[in-house]
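In: sequence plus predicted model, see below.
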Amino acid sequence: MDIKGELKLVVCKNTVINSMHRSGILKRQKKQLAPNMTDAHKKRRMEFVKENMGTNWDKIVFSDEKKFNLDGPDGNRSYWRDLRKDPVFFLRRNFGGGSVMVWGGFYEDGKLKLQFTSHKMDSTEYQKVLQTAIVPFFRNRRRSHQFQQDNASVHASNSTKAWFQSKKIKVLDWPARSPDLNPIENLWGILVRRIYKHGKQYNSVNDLKTAILAAWDAISDTEMKNLVGSMKNRMIEVIQNNGGETSY
C-alpha cells in the first residue's frame, strides 16, 4: 500500500501513518492466520531459541520459495482509491492469470542469484537449484556459514540431506511452523509491494519475471542488514510468547 505515492502527498511516510492512526477508524492489523501450531511445535521453537543463543545470524544464508501471480498477490481483492480519480478496473483471470515460482536466498552482506523453478519442484530439481545458487557461495565459506531452509518435503528428503552432506554444507535445524522466524518472508513482502505497486498486473510470464528480477536486484544492503538484524528480537518474542507466534 503506497498511499503517499498514490495521492502524491508532499509529506513524510510517518506523517501519513500517524494521520491514519489518528483517524480513529483505521488500525494496522496483522493478518490472523492459522499456523496449526501445536504445543509440540511451541516446545521445539523454545528449544531452537535456546540452541541458538550464540548463533551469529550474520553468517546464515536464509532461503525460501515464493509464488508470484500475473494478476497480483494471492488474496488481493482491494486497493486504496483516490476518490478524486475514476476507479481502476483490474483483470480477474482464472488462477491469477498464471504464475511463476522462484527460489531465493540472502544473507547480511548480499543475496544469491534468484532461481525460477517449476510449480511442483521435487528433490532432484531442488538440488539442481542449490547446485547453481549456493554451491559457488559456500565453496569458500563451509566453515563460517550455515544454510537455512524450512521443512518442506523436498528440503527434508533423504536425498537432499545426502546432497548437503556430500557438499559439506551445514544446515540449520529449523523448527516446523516457523515462517515468522525467517526474515526472507519479509523480503518477499518487500518484493510484492514493489512488483504490484498501484495494483500493477502483468500480461505475460516474461513481463512478470523481468519485474521480479528487477525488484530482487533493487533490494538494498540496508534492507538485508536490517532483516538479519531482526533475528535477535524474533528470538526474544518466541520466549515472551512461550514458543508462540511472533509479530513478524
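Out: Structure's in. What do you need?
In: CA only for contacts and neighbour counts going forward, please
Out: OK.
In: tell me which element the residue nearest the centre of the chain is part of?
Out: Centroid check for the chain by Cα atoms, centre = their mean gives Glu185 as the closest residue, at 2.1 Å. Taking DSSP states H and E as the criterion, Glu185 maps to helix 184-195.
In: can you tell me what sits against the helix or strand that that helix is followed by?
Out: Sequence order places helix 205-218 as the next helix or strand after helix 184-195, per DSSP H and E. With contacts defined as Cα atoms under 8 Å, 6 or more residues apart in numbering, helix 205-218 is touched by 70, 98-100, 114, 191, 194-195, 202.
In: so what touches the helix or strand just after helix 205-218?
Out: Moving toward the C-terminus from helix 205-218, the next helix or strand (DSSP H and E) is helix 221-229. Identification of contacts with helix 221-229 by Cα under 8 Å, 6+ apart yields 57-58, 106-110, 183-184, 186-187.
In: structure two is appended below for comparative analysis:
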Amino acid sequence: MGRGKALSNQEYWWIIGLHDGGVSLHEIARRTGRARTCVRKTIKAERGPLHDSANPSQRRGRRPALTEREVRLLVRKAAAGDRFAAELKTELRLKASVRTVQRLLQRVDHLVYTKMDRTLPLTAAHKAARMGCAEEHILNPDEKKFNLDGPDGFKYYWRDMRQPAQSFVRRQNGGGSVMVWGMYCAQGMSELAILRGRQNSGHHIYTVSEYMLPFAHSNHGVDFVFQQDNASIHASRETTSFLQEMEVNTMAWPARSPDCNPIENVWSVMAARVYAYGRQCRTVGDLEEAIMAACASIEQEYLCKLVESMPRRCLAVIKQKGGLAKY
C-alpha cells in the first residue's frame, strides 16, 4: 500500500493545535482528512507518546457495577449490622449481583462478616435494670493523698527559652499532706472524709458508718453493693463483722485485680484544680479548703459519664483476659 501525501507545515501545526485543544484523534482525523495513524504519529513526534482511548489495549475496562455514592450508602447500611448482602441489594435497588455486594463489603477495612454472639432474650426493661445495677448500685470508695507542695513527681511546663528557667519550692516530704476518703455515684459526690493520722480498723469503721452508709442510703436505699480493696483495715475481722452486722452487701476484690474504679479520674480532676497554675498551699488548712472547693466543683454530668464508662472498663479487662487494660 502506498504512502499518502506528506503533511504540509500548516497541516502539521493544525493537528497539534487541535490536540492541545482537547479534540479527540477521531475528530482530528475527520477534520483534517488524514488517517488516524498519521494523526497519532504527528502528535507523538511533537508531544511524545499518546494515550489513545480508541486503542483497545489501553481502555480502562468495564464501568464499575456501583457508583461511589452507592458504595458509600451500601457501607453505611451494612455497618448497622442487621441486614444480609441480599437484603442490602434489594433495599438499595442495586444492579450489582449479591456476590459483587459481598466482595465490596469484604474490602472495607472496618467491616468484618462474623458470627453474632448468642445471648439471652432481653427486653429494654431487662437491659435498663441490668445496666442500672451494674453502673449505679456498686459503690467503690477510695483514698487520695494531696501534698501541700503539689503532686508527687515532676512538674512540667511550656518554657520560653528566652526567659530564665522557673522553679518551685519543694519542702521535705512535700511540706505535709492531707489524706481524704470519698466516693461518688450518678447523683453526685459524697462528703469527703479527712483521714487524720495513721488509720486502723476502728478509724475505717467510723468512716464507713459516718460517710459511706448515709451517702449510700440516701441515693440507693438498701439496694447497693459495697466494694473496697484488700487493704488490711478494709479486710480485717473487725471491719468485716461490722459490715455483716449492718447487713451491707459486699463484693469480693480478687488479689492483684485490675482497678477499674473511675474515681481515679475524679481525683485527677480535683488535683488539677487544687494545683492549678502551679499553686502551692502554705498550711494544711489552706490545702483542706482547696480540696473541698475542688470536690464541690465536680459536675454531675461528668460523674454520669464516668458511671456510663463502667461497662467499657469491665469489657476492656475481659478482652485482655484479666491482663493490663488502658483504664
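Out: Yes, it's here. From a predicted model like this one, the values you see are computed outputs, not experimental measurements.
In: would you turn the contacts of helix 221-229 of the first structure into a markdown table with neighbour count?
Out: What follows is the contacts of helix 221-229 of the first structure, written out as a markdown table (neighbours: other Cα atoms under 10 Å):
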| residue | neighbour count |
| --- | --- |
| Trp57 | 18 |
| Asp58 | 15 |
| Phe106 | 22 |
| Tyr107 | 23 |
| Glu108 | 20 |
| Asp109 | 14 |
| Gly110 | 14 |
| Pro183 | 23 |
| Ile184 | 23 |
| Asn186 | 17 |
| Leu187 | 18 |
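In: quick one on the thing from earlier: the second structure: which residue goes with the residue nearest to the centre of the first structure?
Out: Under the alignment (TM-score structural alignment), Glu185 of the first structure pairs with Glu264 of the second structure.
In: for that match, give its distance to Met183 of the second structure.
Out: Counting by Cα to Cα, to the nearest Å, the separation of Glu264 of the second structure from Met183 of the second structure is 10 Å.
In: with Lys41 of the second structure instead?
Out: 84 Å.
In: so the residue of the first structure positioned farthest from its centre is in which element?
Out: Within the first structure, Arg84 marks the point farthest from the mean C-alpha position, 34.5 Å out by Cα atoms, centre = their mean. Using DSSP H and E, Arg84 of the first structure maps to neither a helix nor a strand.
In: that one: what's it in contact with?
Out: Taking Cα under 8 Å, 6+ apart as the definition, Arg84 of the first structure has no contacts.
In: likewise for the one 4 residues further on?
Out: Taking Cα under 8 Å, 6+ apart, we find Val88 of the first structure in contact with no residue.
In: now for it: what does it line up with in the second structure?
Out: Using TM-score structural alignment, Val88 of the first structure pairs with Gln166 in the second structure.
In: what about that match, which SS state?
Out: coil (DSSP: H, G, I helix; E, B strand; the rest coil).
In: would you map the strands across the first structure?
Out: Applying DSSP state E to the first structure gives strands spanning 60-69, 99-107, 110-111, 115-117, 146-147.
In: quick one: the first one to the second structure mean distance?
Out: In the superposition against the second structure, strand 60-69 of the first structure averages 1.0 Å from its aligned positions (mean Cα distance after the TM-score superposition for the first structure).
In: which strands or helices does that strand pack on?
Out: If you count contacts as 3 or more Cα pairs under 8 Å, 6 or more residues apart in numbering; DSSP states H and E, strand 60-69 of the first structure packs onto strand 99-107, strand 146-147, helix 184-195.
In: kindly report the same for the last one.
Out: Packing partners of strand 146-147 of the first structure (3+ Cα pairs under 8 Å, 6+ apart): strand 60-69.
In: could you list the residues in contact with the strand it packs on?
Out: Strand 60-69 of the first structure is contacted by residues 96-108, 145-150, 182-185, 188 when judged by Cα under 8 Å, 6+ apart.
In: next: stretch 244-261 of the second structure.
Out: By Cα under 8 Å, 6+ apart, stretch 244-261 of the second structure touches 140, 224-230, 243, 310, 313-314, 317, 322-325, 327.
In: just those residues: which are in helices?
Out: Counting by DSSP state H, these place 243, 310, 313-314, 317 in helices.
In: nearest to Gly153 of the second structure among those residues?
Out: Arg313 (26.6 Å; Cα to Cα).
In: which position in the first structure pairs with that closest one?
Out: Under TM-score structural alignment, Arg313 of the second structure pairs with Arg234 in the first structure.
In: over to Arg69 of the second structure?
Out: Match for Arg69 of the second structure (TM-score structural alignment): no aligned residue.
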